[in-house]
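Chemist: What follows is a predicted protein model with its sequence.
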Amino acid sequence: MSKDWTKLYKKYKGLWVALDKDEVTVLGYGKTANEAVKKAQIKTNKTLFLTRIPKDLASYVGVI
């Protein structure tokens, strides 16, 4: 099932984000992946979903 990350993009664009298993709840964020994980580990010891939110959304349709 797809997730709507519109709110994540608006708030965290250009940053690394550590998400809970639901892939929506933010547990930590930062300029580096390590910073995001450290902030998340303060809140929980669960397995994290780590991703970088792009600064710009670029669409591509076509063939290379």
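Modeler: Cool, got the structure.
Chemist: drop to CA atoms for contacts and neighbour counts, all remaining ones
Modeler: Fine.
Chemist: and Thr47, that's in a helix?
Modeler: No: Thr47 is assigned coil when assessed by DSSP: H, G, I helix; E, B strand; the rest coil, not a helix.
Chemist: residues near Lys46, how many?
Modeler: For Lys46, the neighbour count with other Cα atoms under 10 Å is 10.
Chemist: Hmm, I typed the wrong one, I wanted Asp56.
Modeler: Other residues within reach of Asp56, judged by other Cα under 10 Å, total 9.
Chemist: let's bring in a second one:
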Amino acid sequence: MGIDWTKIQSKYRGLWVALADDEKTVVASGGSAKETYEQARKKGHQEAILTRMPEELTAYVGFGL
């Protein structure tokens, strides 16, 4: 089952976020990937997962080949 990021997206829309290993806990956020990564490292998260939250959520229906 996938991870639901809708609450994270609503709080951090348009921002870069660094996630802990559980892929649910935001450990840092910022306007750029570099800024966010540096904040996460200062907090002791050397290998945080970086992603940018979209401005809006859009539905996607499809399949892989």
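Modeler: Cool, the structure landed. Worth saying up front: this structure is predicted, and the values here are computed from it rather than measured.
Chemist: Can you calculate the TM-score here?
Modeler: Here the superposed chains carry a TM-score of 0.83, computed using TM-score structural alignment, normalised by the length of structure 1; 62 aligned residues with a Cα RMSD of 1.5 Å.
Chemist: Tell me where structure 1 has helices.
Modeler: Applying DSSP state H to structure 1 gives helices spanning 6-12, 33-43.
Chemist: hey, which of these is tucked in deepest?
Modeler: By mean neighbour count, with neighbours taken as mean count of other Cα atoms under 10 Å, helix 33-43 ranks first of the helices of structure 1 at a mean of 16.
Chemist: Give me the mean deviation of that helix from structure 2.
Modeler: Compared with structure 2 after the fit, helix 33-43 of structure 1 shows a mean deviation of 0.8 Å (mean Cα distance after the TM-score superposition for structure 1).
Chemist: Now do the same contact list for the residue nearest the centre of structure 1.
Modeler: Central residue of structure 1 (Cα atoms, centre = their mean): Val17, 3.3 Å from the mean position. Going by Cα atoms under 8 Å, 6 or more residues apart in numbering, Val17 of structure 1 touches 26-30, 33, 36, 50-53.
Chemist: Over to Lys13 of structure 1?
Modeler: Contacts for Lys13 of structure 1 (Cα under 8 Å, 6+ apart) come out as 53-56.
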